[in-house]
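Asks: what follows is a predicted protein model with its sequence.
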Amino acid sequence: MEEIPGQRSEPHEGGVAERLNWLRAAVLGANDGIVSTAATVVGVAGVTNTLAPILVAGTAAVVGGSVSMALGEYVSVSSQRDSQEALIEKERRELREDPEGELLELAGLYEQKGLSPATARLVADELTDHDALAAHLAVELNIDELEVVNPWHAAFASAGAFAAGAVLPLLAILLMPAEIRIPVTFIAVLAALAITGAASAHVGGSSRRRAVARLVIGGALAMAFTYLVGTLLGTTGIA
């Protein structure tokens, strides 16, 4: 794309929605992998110091969670994609059946944005001559035909990120001596959550402090609760 003089370097090219969708799935997957796996292994460690059951439970949490995240993202994004494609096809059909009516509609939409009737009609005419479908999708539906989301990308990103995030608490609790494995796992997990919280805030353009605080507090509560439950089950002889 040719750069316009004086224009700031911004992501105006196609594919922005696709990349943001991929990043969102990856960040959420990593967060879930860290928290759910940490909660599982810490809960089991509250019952026993034996590594075998901790390894089995942690591995099951990683595999099951990765598959679940991939399936959830695929279904969710597929529904979004189906809706986008249906809207695009509807607009394409309307342009084919009533081009003049669609031209008037486009001009009317630009008038609503503050253009004079003459200018709105001129803009509508020129955009229609260039790419009528893209013009209507952008103004009416805020959709770019080139940016329809891909469910497979989201699914693989989410599953891979979940597994990557889950490795940290699993290794922390398996590699540390029994007397320090719980506090070390807590520290490692909370540090990782702080990093992913900052990353998610960067992707979404929101407050890093709030994002980090939500994840760290939520992760700490999840691990504390499951460890307490595991300890109670172990001391009562139920497990």
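Replies: Okay, I see it. Bear in mind the structure is a predicted one, so any value in this text is a computation, not a measurement.
Asks: going by C-alpha atoms from here, please, whenever you check contacts or count neighbours.
Replies: OK.
Asks: can you map out the helices along this structure?
Replies: 16-45, 51-97, 99-112, 117-136, 151-175, 181-204, 208-235 (DSSP state H).
Asks: helices or strands up against the first one?
Replies: With contacts defined as 3 or more C-alpha pairs under 8 Å, 6 or more residues apart in numbering; DSSP states H and E, the packing partners of helix 16-45 are helix 51-97, helix 151-175, helix 181-204, helix 208-235.
Asks: possible to save those as CSV with mean neighbour count?
Replies: Below are these laid out as CSV (neighbours: other C-alpha atoms under 10 Å):
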stretch, mean neighbour count
helix 51-97, 17
helix 151-175, 23
helix 181-204, 19
helix 208-235, 18
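Asks: need those in TSV with distance to Ala25, can you?
Replies: Output for the helices and strands packed on helix 16-45, formatted as TSV (distance: least, C-alpha to C-alpha, whole Å):
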stretch	distance to Ala25
helix 51-97	7
helix 151-175	5
helix 181-204	10
helix 208-235	16
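Asks: so for Leu28, which of these sits nearest?
Replies: Nearest to Leu28, of all these, is helix 151-175, at 7.1 Å by C-alpha to C-alpha.
Asks: from Gly237, how far out is Ala39?
Replies: Distance, Ala39 to Gly237, using C-alpha to C-alpha, to the nearest Å: 21 Å.
Asks: try this one next to it:
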Amino acid sequence: MRAAVLGANDGIVSTAGIVVGVAGATQSREVLLTAGLAGLLAGSMSMAAGEYVSVSTQRDSQKAALAVERRELREQPEEELAELAGLLRGRGLSEEVAREAAEQLTRRDALRAHASEELGIDPDALTNPWHAAGASFLAFTVGALLPLLAIVLPPQSWRLAVTVASVLAALSVTGWGSARLGAAPVGRALLRNMGGGAIAMAVTYAAGALLGAAGVG
């Protein structure tokens, strides 16, 4: 959920910045649609590729750590048992209870016990880079569609106002969602999210207007 909210938020802000900036230079619906679609595709592919690389690296690190743990369990089982008991004592168990629990966990599934207590990894639930990439692509695309549709569907005189209002409304939703997921103050998250989006649109619109006035493109 956190990745979906952040991906949608990125899609909203980046695409809004593109289409509002282009709108500062031209009111051509075809140009706005082309720029918006290009930004949507580039952004969604970039998000997916970045997430795939990041999660693949994380997965490789997890698999490497599990391989080390397997070797240590095979070569020095007593030391690993003592280490697991020590970890359990650190969670508040007495020495006798920690030792007994460590022995039981080791008999049941030594690798899972050490992976969970020592590494914080579930060997059967490693992160999937393809799932992460697909989720990021979809979230960014959904977020990017809002400013794109808002800039090309209304009449020319309403485009900018509808886009700005729609983007700020959407950012209030993603800001609220991110605050709730992170147990952070909602008001601060809304102000930060909407303020950042408003600044991005203002800066790109001003740049587009200056380029349009200068006759660039």
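Replies: Nice, thanks for sending it over. Not measured: the values here are computed from a predicted model.
Asks: TM-score for these two?
Replies: The TM-score (TM-score structural alignment, normalised by the length of structure 2) is 0.95; 217 aligned residues with a C-alpha RMSD of 1.4 Å.
Asks: on that earlier part again, mind putting the helices of structure 1 into a markdown table with distance to Glu145 of structure 1?
Replies: A markdown table is the format used below for the helices of structure 1 (distance: least, C-alpha to C-alpha, whole Å):
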| stretch | distance to Glu145 of structure 1 |
| --- | --- |
| helix 16-45 | 11 |
| helix 51-97 | 7 |
| helix 99-112 | 17 |
| helix 117-136 | 7 |
| helix 151-175 | 15 |
| helix 181-204 | 22 |
| helix 208-235 | 32 |
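Asks: Asp144 of structure 1 is nearest to which of the ones you listed?
Replies: helix 117-136 (6.8 Å).
Asks: looking at Ala39 and Gly237 of structure 1, which is more packed in?
Replies: Using other C-alpha atoms under 10 Å, the more surrounded residue of Ala39 of structure 1 and Gly237 is Ala39, with 26 against 9.
Asks: check contacts around the more buried one.
Replies: Neighbouring residues of Ala39 of structure 1 by C-alpha atoms under 8 Å, 6 or more residues apart in numbering: Ala222, Met223, Thr226, Tyr227.
Asks: could you rerun that using 7 Å?
Replies: Shown in contact with Ala39 of structure 1 (C-alpha atoms under 7 Å, 6 or more residues apart in numbering): Ala222, Met223, Thr226.
Asks: shared with structure 2, which of these?
Replies: Retained in structure 2: Ala222, Met223, Thr226, out of those (criterion both residues aligned by TM-score structural alignment, their matches' C-alpha atoms under 7 Å).
Asks: contact partners for the last one?
Replies: What it means is Thr226 of structure 1. Ala39, Val42, Gly43.
Asks: quick one: what's aligned to it in structure 2?
Replies: In structure 2, Thr226 of structure 1 lines up with Thr204, judged by TM-score structural alignment.
Asks: enumerate every residue touching the aligned residue in structure 1 for Asp10 of structure 2.
Replies: Residue pairing (TM-score structural alignment): Asp10 of structure 2 is matched to Asp32 of structure 1. By C-alpha under 7 Å, 6+ apart, the contact set of Asp32 of structure 1 is Phe162.
Asks: ok, so what distance separates Met69 of structure 1 from Gly234 of structure 1?
Replies: For Met69 of structure 1, the distance to Gly234 of structure 1 - C-alpha to C-alpha - is 30 Å.
Asks: what does Val189 of structure 1 give?
Replies: From Val189 of structure 1 to Gly234 of structure 1 the distance is 23 Å (C-alpha to C-alpha).
Asks: can you check Arg92 of structure 1 too?
Replies: 64 Å.
Asks: let me know the outermost residue of structure 2.
Replies: Going by C-alpha atoms, centre = their mean, the residue of structure 2 most distant from its centre is Glu96, 43.5 Å out.
Asks: that one corresponds to which position in structure 1?
Replies: Match for Glu96 of structure 2 (TM-score structural alignment): Ala118.
Asks: do the same with Ala85 of structure 2
Replies: Under TM-score structural alignment, Ala85 of structure 2 pairs with Ala107 in structure 1.
Asks: hang on, its match packs against Thr119?
Replies: No. Under the criterion of C-alpha atoms under 7 Å, Ala107 of structure 1 makes no contact with Thr119, lying 8.6 Å away.
Asks: these two - which one has more neighbours?
Replies: Legend: neighbour count by other C-alpha under 10 Å for Ala107 of structure 1 and Thr119, higher for Ala107 (23 against 14).
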